[in-house]
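# Just to be clear, the model below is a prediction. Sequence and coordinates:
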Amino acid sequence: MTKAEKRVLILTSVFVTIALNIHRLFVLLPGEGRKIGLPWVFNAPELTYQVFFHFGFCMFFGYLNLKWLNWNTDMNKKRRVKNLLSNTIFFLLLMGFASTTQYFLFENVLNIRLFLLGYFFRLITSLGLISILVKIMLLNRTQKRKEQENEQLKIAYFNAEIKNLRAQINPHFLFNALSSLSALVRENPSKAQDYITHLSKVFRYSLSNHHEQLIGLDKELELLDSNIQLLKMRFEDALEIHIEVPKTHGIQLPHMSLQPLLENAVKHNFVSKEIPLRIDIFQENGALHFKNTLNEAVYKEPSTGIGLLNLNERYNILMGKSIEIEKTNTHFTVKLPLN
């Protein structure tokens, strides 16, 4: 039982006890008011006994059904009958114990039949009210269990989805890296060797953080810098990159969010010393802006088409937000929401 269930059970037991014993106080009313209740000579010790027993009775059946008996929605018929039989046996035992002890302790029973009927009525009413409470609590437990199971399934689905999307990143990056390496080998074989060295560093960084779904912005910028070094070896002065992001702690975004943006900017634009590709990365209005000049290449490098789609899917799953894309005649901007 949870603390909340115990608290509700105690309050309900108090309410039931008061409701089924308050009529005994009517005999203390002056005049005709005393006729409201059943005929009874006020006896403080007996009333105290009734109140404490009634409260204990309600608490016992609450604990019996909420803690000790295994009630659940998928229980078999045999188990259900066993639980009902247990409640019946305990009810009869407690009723017999209470009526017998009161009969001998106070010795004021004038009509044994009326005395037993009164006991039976009060206790069966109490049991009925506690049964309603137990039913509500069991239904609440079932609902919470279903919500937890749904949440676990949701988390498992999201984790599987993220793993699938993350699995697409490395092949996508490798495809673009090899395309760049192929061009560099033709242009400058000596630089190609340095390129491979830097490429291995990038992959090492990527693989060392493969369990992380969200990563700090500072770390992401470190990874981006490694990728920039690779591109600088190929394009040199034809590539201008300006990063103006303050050192921030606690800001996170999906791992490897900036790398595909950098790759797409280079892949889809014509880059030359005469018309350099300028990339600006800055933080504004709660988002990280990745803005590059637009000079679309006539002959574009082969593309798998999953870069921005992959990034947007990961943002939707991990952060519940979508990336924003703005395209003008001169610039292409991607805005990444920051948490």
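Here it is on my side, so go on.
# Every contact and neighbour count from this point should use C-alpha atoms.
OK.
# residues touching H289, list them.
D280, I281, F282, Q283, T333, V334, K335, L336 (C-alpha atoms under 8 Å, 6 or more residues apart in numbering).
# Next up, a structure to set beside the first:
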Amino acid sequence: MKRIKNKKLRISRYVVLGLVSILIGILCVLLLGGEVRMSVKSWAFNIGYSLTLGYGLFANGFIASLIGKRWIHWIKYPKRSIVISFVVTTLYSTFVIFFANWLWFIVLLDYSWSKFLTFGTNILLIEYIVLYIITMFFYAKAFFNEWRETLIAEEALKKEAVSLQYKVLSNQVNPHFLFNSLNVLGSLIRLDADRAGIFVNKLSDFYRNLLAARGKEIVPLNEEVDFVNQYLVLQKERFGDNIVVDIETDKLNHHQVIPMTLQMLVENAIKHNQVNKENKLQIKIYVQDNYLIVKNSVTPYLNPIGGEKLGLKNLSERYQFLTDRPFVIERKQDEFIVKVPLLQLEDNVKRA
């Protein structure tokens, strides 16, 4: 039923385009000083000529959609988009215009080009004027559609950001995390009161920074590294030397990431793997080819911990909105690797 409806819609669209082409043809006759009262032969010629030219020129919309998928970005690259669109439209439309005039005047009426140009110059001029008026309409429509889609995507990004921040925050304040933290604190109080006080202060600082990060879309990478180091200090109070983390801090300047990216990836590694003396969790964080790479060893539980697996999906979608470079997840037998595209100032243009 839906297929039949779509087919009827396409047919009606072609009929409308044909009627518009014929109407433009009649208006051109009037503009050139002709008369509406014409012979049947002249009417047939005008209709055939108008339909050939009209359907050919309206195919610009199809051409625009083809090049638009790869080269046209009205919001991100407006100047480049205008130049490419103008050049492609002019070249294609010039072919259509001269083909239609050659077919109807040179072939069917057996005119020479010199004879055609004695009266056809004005025809060509009007056709180009009509062409660019129609083209301006289509490209203005494409610009506003892309602008609207960008606004919708920004709203979706904000909702996803809130959802992700809530997820990370709730993961930290859930009973399981608090239970582990209180167990660690209880042990420290019995063993070393001063160390327990330091642990409480570090836990407080961690939550303070966690709350401060909620209102930010992106943060410098060095700040994110500092934040995940705070998280690791808390985790090492529980796991000790069973977590081995290697963070290469070179080449971290001038790059940005989404807040809590590293914290979420490290948390996933701890959550889904055994961490004990026999199975030490190895985590390596480094920068390579403008990617932040987080690699951890894999020692899964005999009964794997289930989860919604929405954290990585949401994070990937947010990076997809901010940069054209992919968010890569690689699962190997003994390693789990996440490659996060580092954000730079030029990437942020995509949000504008």
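In hand now; what should we look at? Just so you know, these numbers come straight off a predicted model, no measurement behind them.
# Mind giving me the PyMOL select for the contacts of H289 of the first structure, buried ones only?
Only the buried entries of these go into this PyMOL selection, using 16 or more other C-alpha atoms under 10 Å:
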select buried, resi 281+282+283+333+334+335+336
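# can I get the contacts of H289 of the first structure in a markdown table with distance to I228 of the first structure and secondary structure?
Listed next are these as a markdown table, based on distance: C-alpha to C-alpha, whole Å; DSSP: H, G, I helix; E, B strand; the rest coil:
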| residue | distance to I228 of the first structure | secondary structure |
| --- | --- | --- |
| D280 | 13 | strand |
| I281 | 13 | strand |
| F282 | 16 | strand |
| Q283 | 19 | strand |
| T333 | 18 | strand |
| V334 | 18 | strand |
| K335 | 19 | strand |
| L336 | 19 | strand |
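# ok, the contacts of H289 of the first structure vs Q252 of the first structure, which is closest?
The closest of the contacts of H289 of the first structure to Q252 of the first structure turns out to be L336 (C-alpha to C-alpha; 10.8 Å).
# Now do the contacts for that closest one.
If you count contacts by C-alpha under 8 Å, 6+ apart, then L336 of the first structure has A287, L288, H289, F290, S322, I323, E324 around it.
# just the helices in the stretch 251-352 of the second structure please.
Along the stretch 251-352 of the second structure, counting by DSSP state H, counting those that start in this stretch, helices occupy 261-271, 310-322.
# which parts of the last one are buried?
Read that as helix 310-322 of the second structure. Under 16+ other C-alpha under 10 Å, the buried positions of helix 310-322 of the second structure are G311, L312, N314, L315, S316, R318, Y319, F321, L322.
# and if you look at the shortest one?
Judged by neighbour count (16+ other C-alpha under 10 Å), helix 261-271 of the second structure contains these buried residues: T261, L262, Q263, M264, L265, V266, E267, A269, I270, K271.
# Next, give me the two most distant ones among those residues.
Greatest spatial distance among the buried residues of helix 261-271 of the second structure (C-alpha to C-alpha): T261 and K271, at 15.4 Å.
# What's N83 of the first structure aligned with over in the second structure?
Pairing criterion TM-score structural alignment: no partner of N83 of the first structure within the second structure is identified.
# Could you do L288 of the first structure as well?
Match for L288 of the first structure (TM-score structural alignment): I293.
# How about the contacts made by that match?
K284, I285, Y286, V287, I337, V338, K339, V340.
# what's around V15 of the second structure, how many residues?
Neighbour count of V15 of the second structure, defined by other C-alpha atoms under 10 Å: 12.
# So what does it match up with in the first structure?
Checking with TM-score structural alignment, V15 of the second structure has no match.
# still on that earlier bit, nearest residue to the match of L288 of the first structure other than its sequence neighbours?
K339 (4.5 Å; C-alpha to C-alpha, 6 or more residues apart in numbering).
# how close does the counterpart of that neighbour in the first structure sit to E313 of the first structure?
Counting by TM-score structural alignment, K339 of the second structure lines up with L336 in the first structure. Separation of L336 of the first structure from E313 of the first structure (C-alpha to C-alpha, to the nearest Å) stands at 12 Å.
# Next: I136 of the first structure.
Between I136 of the first structure and E313 of the first structure the computed distance is 40 Å (C-alpha to C-alpha).
# Over to G62 of the first structure?
Using C-alpha to C-alpha, G62 of the first structure is found at 49 Å from E313 of the first structure.
# Superpose on the first structure and give me the mean offset of stretch 224-238 of the second structure.
Compared with the first structure after fitting, stretch 224-238 of the second structure deviates on average by 1.4 Å (mean C-alpha distance after the TM-score superposition for the first structure).
# tell me, that stretch lands on which residues of the first structure?
Using TM-score structural alignment, the residues of the first structure aligned to stretch 224-238 of the second structure are 220-234.
# What residues of the matching stretch count as buried?
By neighbour count on 16+ other C-alpha under 10 Å, the buried set for stretch 220-234 of the first structure is 220-221, 223-228, 230-234.
# Now for S42 of the second structure, how many residues are close by?
Per other C-alpha under 10 Å, the neighbour tally for S42 of the second structure reads 11.
# what do you get for S170 of the second structure?
Counted with other C-alpha under 10 Å, residues neighbouring S170 of the second structure total 12.
# So it, which state does it fall into?
Classification of S170 of the second structure using DSSP: H, G, I helix; E, B strand; the rest coil returns helix.
# Check S12 of the second structure too.
Following three-state DSSP, the label given to S12 of the second structure is helix.
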